[in-house]
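> Starting from these lines, generate the structure:
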Amino acid sequence: LAIDYFNQGFYWEANDEWERLWRVSGPDTPVGHFLKGLVKLAAAGVKVRENSIHGVRRHAASAGEVFADVAAEVNLDHLCGLEFVMLQFAADRAAQLTYRDDYPVGEPIRVFPFALQPEPMPFG
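The predicted structure is shown next:
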């Protein structure tokens, strides 16, 4: 649900869903750290809508660092179907972009030029 929210521009709702999962998964677990990165990436989207470029850069850069740390910790390419390299690239890109300052108020709109696309889970 949170990925759908994120991809459709509902960054606050995505942030809220991932934060809820973060709390129940245990903030100090690898999954908890991973979810914290997603929370920060969604928060960057919220900051775009608030015209806070400093907030965008801070949250996006922090998300990229979290994804790099989790990738090293779990020694995997993917977690929960999302590829770490793609997440790090997306976070870095979000931190570097220039954003409009005239987004419609109260309407969801994608502000990032990327979408989160989970890989299907292997069977067997």
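
> Please count neighbours and contacts with C-alpha atoms only from this point.
Fine.

> in the longest helix along the chain, what counts as buried?
For the chain, the helix with the greatest residue count under DSSP state H is helix 53-74. By 16 or more other C-alpha atoms under 10 Å, the buried positions in helix 53-74 come out as 53, 55-71.

> all strands for this protein, in order.
For the chain, applying DSSP state E gives strands covering 78-79, 82-83.

> Now do the buried residues in stretch 80-89.
For stretch 80-89, a neighbour-count test (16+ other C-alpha under 10 Å) marks 83, 84, 86, 87, 88 as buried.

> To compare against the first, here's the next sequence to fold:
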Amino acid sequence: MFGIDLYNFHYYWEAHEAWEGLWIASVRNSSEHRFLQGLIKLGAALLKIRMAKYEIQDLIGARNLARSGIDLLSKVGIDQFMGLEIPKFLKSYQDFVEPIYEDIIPVIDRKTPRIELMF
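Just a heads-up that it's a prediction; the model follows:
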């Protein structure tokens, strides 16, 4: 939960750090492993988007990380996993990052997709 709070408050590097230990401890290629790695990459893509304000080349990294993270979450295997409605989250995430494929830098603000858990 701490990693989700960090992500939602735009602390993407810190969210990565919170999730990394869990990702490493998870069984390789399991749903948990793909889920956590996907979240880490999606957060890293948003960090690269923020950094692209200063170095436009960071958009290349953002594109690669976003594609990879989306692919990993898509392969978790079920629509709701650990409380996250994956298709809904991915739709909002893809809509948000779509401009980076045209070299447009979206603003990281309150419109940035949040991780909202359903229980």
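
> quick one on the thing from earlier: mind putting the strands of the first structure into a markdown table with distance to residue 112 of the first structure?
Compiled in a markdown table, the strands of the first structure are given as follows (distance: least, C-alpha to C-alpha, whole Å):
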| stretch | distance to residue 112 of the first structure |
| --- | --- |
| strand 78-79 | 21 |
| strand 82-83 | 17 |
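
> The ones you listed: which one's closest to residue 13 of the first structure?
Closest of these to residue 13 of the first structure is strand 82-83, at 19.2 Å (criterion: C-alpha to C-alpha).

> Have a look at how far, on average, that closest one is from the second structure.
Once fitted to the second structure, strand 82-83 of the first structure is off its aligned match by 0.6 Å on average (mean C-alpha distance after the TM-score superposition for the first structure).

> Show which residues not belonging to that strand make contact with it.
77, 116, 117, 118, 119 (C-alpha atoms under 8 Å, 6 or more residues apart in numbering).

> what range in the second structure does it sit on?
Residues 84-85 of the second structure are where strand 82-83 of the first structure lands when matched by TM-score structural alignment.

> Tell me who's in contact with residue 77 of the second structure.
Applying C-alpha under 8 Å, 6+ apart to residue 77 of the second structure gives the contacts residue 31.

> Next: residue 61 of the second structure.
Applying C-alpha under 8 Å, 6+ apart, one finds that residue 61 of the second structure lies in contact with 45, 48.

> That one maps to what in the first structure?
Checking TM-score structural alignment: residue 61 of the second structure goes with residue 55.
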